[in-house]
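A.B. asks: next one to model:
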Amino acid sequence: MTFELLGLLLLVGAFVGVMAGLLGIGGGLIVVPALVYLLPKAGISPDITMHIALATSLASIIVTSGSSAFNHLKLGNVDMYVIKWLMPGVVIGGFIGANVAEWIPSQYLPRVFGVIVFCLSIQMFRSIKVTSNKSMPSSGITTVYGTGIGVVSSLAGIGGGSLSVPFLNQHGVEMRKAVGSSSVCGVFIALSGMAGFILHGYQAEGLPSYSLGYIYLPALFAIAATSMLTTRFGAKWATSLPTAQLKKIFAVFLMFVAGTMLF
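C.D. replies: Modelled structure (predicted):
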């Protein structure tokens, strides 16, 4: 861990915090690609880089989503019905996703991540000009959706905002409340997914020093140190920016990340 690498991770964390508050993402869409690029510079084997990136990303999401969720709660941007029925599913799904990631060969994980994010970007582009009057589905169906969101989110090392925000917005939840509710759910997706990666990581070989399972603690602390300070700026912007503009920012951002990981 050099000073240059530490500085880059601090910058990544600052950007993650703003995006977490603005778009309701836990930051994994930024953290995973950044760590895949930066970790080999710390001498970490490419064979385990993606697993470490996913696990460290989920751990950092606990901080960024937690800080973002706190700010959105203060601003009244959280729908408690969503939290009540989406939460059980995302917790179960998060743990399942971490186990599935362990079975996938490491060379395919970046492509899996890229495909997931590309599909999400297309979905968001399609919804930019669509105004939905649908109501939220029943509590049972909402929980099932939550499980799917948890599995995919943990598998991609993300907090679930890229899945839960479009889902909630398409079912009549205002964009700002969708973002705020997603931040709360992201904390619990990250906790359950992180637990799975810690358990599997204890059996892995070649892990760097200062690791907790697959979590690389120096990278985690660097990202968390700045991200928790900058989420409040993103949360304030989310309250003032128009919904259509938020969707455009979200869609373009997802497309960029997907292209980075695929190509």
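A.B. asks: going forward, measure contacts and count neighbours with C-alpha atoms only.
C.D. replies: Noted.
A.B. asks: helix, strand or coil for the residue at the greatest distance from the centre of the chain?
C.D. replies: The centre of the chain is farthest from one residue, N133, which by C-alpha atoms, centre = their mean lies 26.9 Å away. Assigned with DSSP: H, G, I helix; E, B strand; the rest coil, N133 falls in the coil class.
A.B. asks: residue contacts, it?
C.D. replies: Counting by C-alpha atoms under 8 Å, 6 or more residues apart in numbering, N133 makes contact with Q170, H171, G172.
A.B. asks: 7 Å instead?
C.D. replies: H171, G172 (C-alpha atoms under 7 Å, 6 or more residues apart in numbering).
A.B. asks: buried residues in stretch 83-95?
C.D. replies: W85, L86, M87, P88, G89, V90, V91, I92, G93, G94, F95 (16 or more other C-alpha atoms under 10 Å).
A.B. asks: to compare against the first, here's the next sequence to fold:
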Amino acid sequence: MELIIFLVIGALAGFAAGLFGVGGGTIIVPLLFIVFTQMGYDADAIMHLALGTSLATIIVTSISSLMAHNKKGGVIWPVFKNLAPGMALGCFLGAGIAGQISGLYLQIVVGVFLLWVAYKMFFAGKKQAMNNANSASSGANYRNTTLPSKPKQLAAGGVIGIASAIFGIGGGSLTVPYLTRYNVVMQKAVGTSAACGLPIAVAGALGFMLFGMQKQVDVPNTIGFVHIYAFLGISIMSFFTAKLGAKVAHILSPQLLKKCFAVLLTVVGFYFLYKGLV
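C.D. replies: From the prediction side, this is the model:
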């Protein structure tokens, strides 16, 4: 029964990863939180387990998602090379920071963060939501944007990496708004975000494993703050459904995709606030 639950979570998370470029974390974290709670795990470790396991599964969903987006020319590789080093280092350090924060406080922080991102995405200016139709299919369209310098992109990657570990969401919730802020078309931002999810997920998963082992978590079938069975079940299913989500992302309009993304984050954000405050 547990394996079936993890497979269902993986199907939903994979589709979200491909559709929104968020690594599926916005789906995985709340659902794992519910499942681990019902399984009677240590309340102080549940949120950390959800975050660590989420990042571990994002390794697989990111590979599947970025391959699908790259086939459609949706990944801006020069930007990825500037962001990735900072993201990896930041996410590893962020895992250590998250390990020192109580599970209850993490719920509130994650909830507030997601609501803020949803607000910024839904009410973004028209010039962020609308780009020339040709830019969606042009492999070099990012050159028409005004992106920060390489050092600033590296620093931004570090901040995104730290936040990604604390929120367990693969970085898409920050990477996508960061890129669209500089007029990168939504499909390109989603594709690049999917690629950025890989270094974030690898570094974050290793960090949660290491720092979790130091905490000596008393939960079966885990390595630190990563649940092995949940990782396997979610990863198997999400690898396939991420490709479907990526195909849908390139069918929808940038405006519609951005609004759907915002609605999803709003629902999850209110859920965590409810659990953390009630």
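A.B. asks: show me where structure 2 has its helices.
C.D. replies: 2-20, 25-38, 43-71, 77-99, 103-122, 126-129, 150-167, 172-181, 186-215, 228-249, 254-277 (DSSP state H).
A.B. asks: what's the average distance of the longest one to structure 1?
C.D. replies: Relative to structure 1, and after both are superposed, helix 186-215 of structure 2 has an average distance of 1.0 Å to its aligned residues, where the measure is mean C-alpha distance after the TM-score superposition for structure 1.
A.B. asks: so where in structure 1 does that helix end up aligned?
C.D. replies: Helix 186-215 of structure 2 corresponds to residues 175-204 in structure 1, going by TM-score structural alignment.
A.B. asks: what residues sit buried inside that stretch?
C.D. replies: When burial is assessed from 16+ other C-alpha under 10 Å, stretch 175-204 of structure 1 yields the following buried residues: 175-198, 201.
A.B. asks: then stretch 103-112 of structure 1?
C.D. replies: Going by neighbour count (16+ other C-alpha under 10 Å), the buried part of stretch 103-112 of structure 1 is S106, L109, P110, V112.
A.B. asks: how about stretch 111-122 of structure 2?
C.D. replies: Neighbour-count burial for stretch 111-122 of structure 2 [16+ other C-alpha under 10 Å]: G111, V112, F113, L114, L115, V117, A118, M121, F122.
A.B. asks: what is the most widely separated pair among those?
C.D. replies: G111 and F122 (16.6 Å; C-alpha to C-alpha).
A.B. asks: you'd agree L273 of structure 2 is up against V109?
C.D. replies: No: the criterion here is C-alpha atoms under 7 Å, and L273 of structure 2 misses it with V109 at 8.3 Å.
A.B. asks: excluding chain neighbours, what is closest to the aligned partner of I9 of structure 2 in structure 1?
C.D. replies: Mapped onto structure 1 by TM-score structural alignment, I9 of structure 2 lines up with V12. Spatial nearest neighbour of V12 of structure 1, excluding adjacent residues (C-alpha to C-alpha, 6 or more residues apart in numbering): I223 at 6.4 Å.
A.B. asks: is it true that the one you found touches L10?
C.D. replies: Yes: judged on C-alpha under 7 Å, I223 of structure 1 makes contact with L10 at a distance of 5.4 Å.
A.B. asks: neighbour-wise, which of the two wins?
C.D. replies: Comparing I223 of structure 1 with L10 by other C-alpha atoms under 10 Å, the one with more neighbours is I223, at 31 against 21.
A.B. asks: one step back: count of neighbours near the match of I9 of structure 2?
C.D. replies: Around V12 of structure 1 there are 21 residues (other C-alpha under 10 Å).
A.B. asks: next one: it relative to I30 of structure 1, how far apart?
C.D. replies: 8 Å (C-alpha to C-alpha, to the nearest Å).
A.B. asks: go on, L38 of structure 1?
C.D. replies: On the measure of C-alpha to C-alpha, L38 of structure 1 and I30 of structure 1 end up 12 Å apart.
A.B. asks: now swap in V252 of structure 1 and tell me
C.D. replies: 13 Å.
A.B. asks: can you check I141 of structure 1 too?
C.D. replies: 30 Å.
A.B. asks: corresponding residue for K81 of structure 2 in structure 1?
C.D. replies: Using TM-score structural alignment, K81 of structure 2 pairs with K84 in structure 1.
A.B. asks: Y229 of structure 2 too?
C.D. replies: Aligned partner of Y229 of structure 2 by TM-score structural alignment: P218.
A.B. asks: and what of V109 of structure 2?
C.D. replies: Match for V109 of structure 2 (TM-score structural alignment): V112.
A.B. asks: just F123 of structure 2 next, same as before
C.D. replies: For F123 of structure 2, the aligned position in structure 1 is R126, judged by TM-score structural alignment.
A.B. asks: ok, V151 of structure 1 touching N99?
C.D. replies: No: at 9.3 Å, V151 of structure 1 does not count as touching N99 under the criterion of C-alpha under 7 Å.
A.B. asks: and those two? Which one has more around it.
C.D. replies: Neighbour totals were compared for V151 of structure 1 and N99, and V151 leads with 27 against 19 (other C-alpha under 10 Å).
A.B. asks: ok, T266 of structure 2 - contacts?
C.D. replies: L114, L115, A118 are the contacts of T266 of structure 2 under C-alpha under 7 Å, 6+ apart.
A.B. asks: from P78 of structure 2, how far off is it?
C.D. replies: The value you get for T266 of structure 2 to P78 of structure 2, if C-alpha to C-alpha is used, is 31 Å.
A.B. asks: do F36 of structure 2 as well
C.D. replies: 39 Å.
A.B. asks: neighbour count winner among the two?
C.D. replies: Per other C-alpha under 10 Å, whichever of F36 of structure 2 and P78 has more neighbours is F36, with 20 against 11.
A.B. asks: now do the contacts for the aligned residue in structure 1 for the more buried one.
C.D. replies: Using TM-score structural alignment, the equivalent of F36 of structure 2 in structure 1 is L39. Taking C-alpha under 7 Å, 6+ apart as the contact definition, L39 of structure 1 lies against T49.
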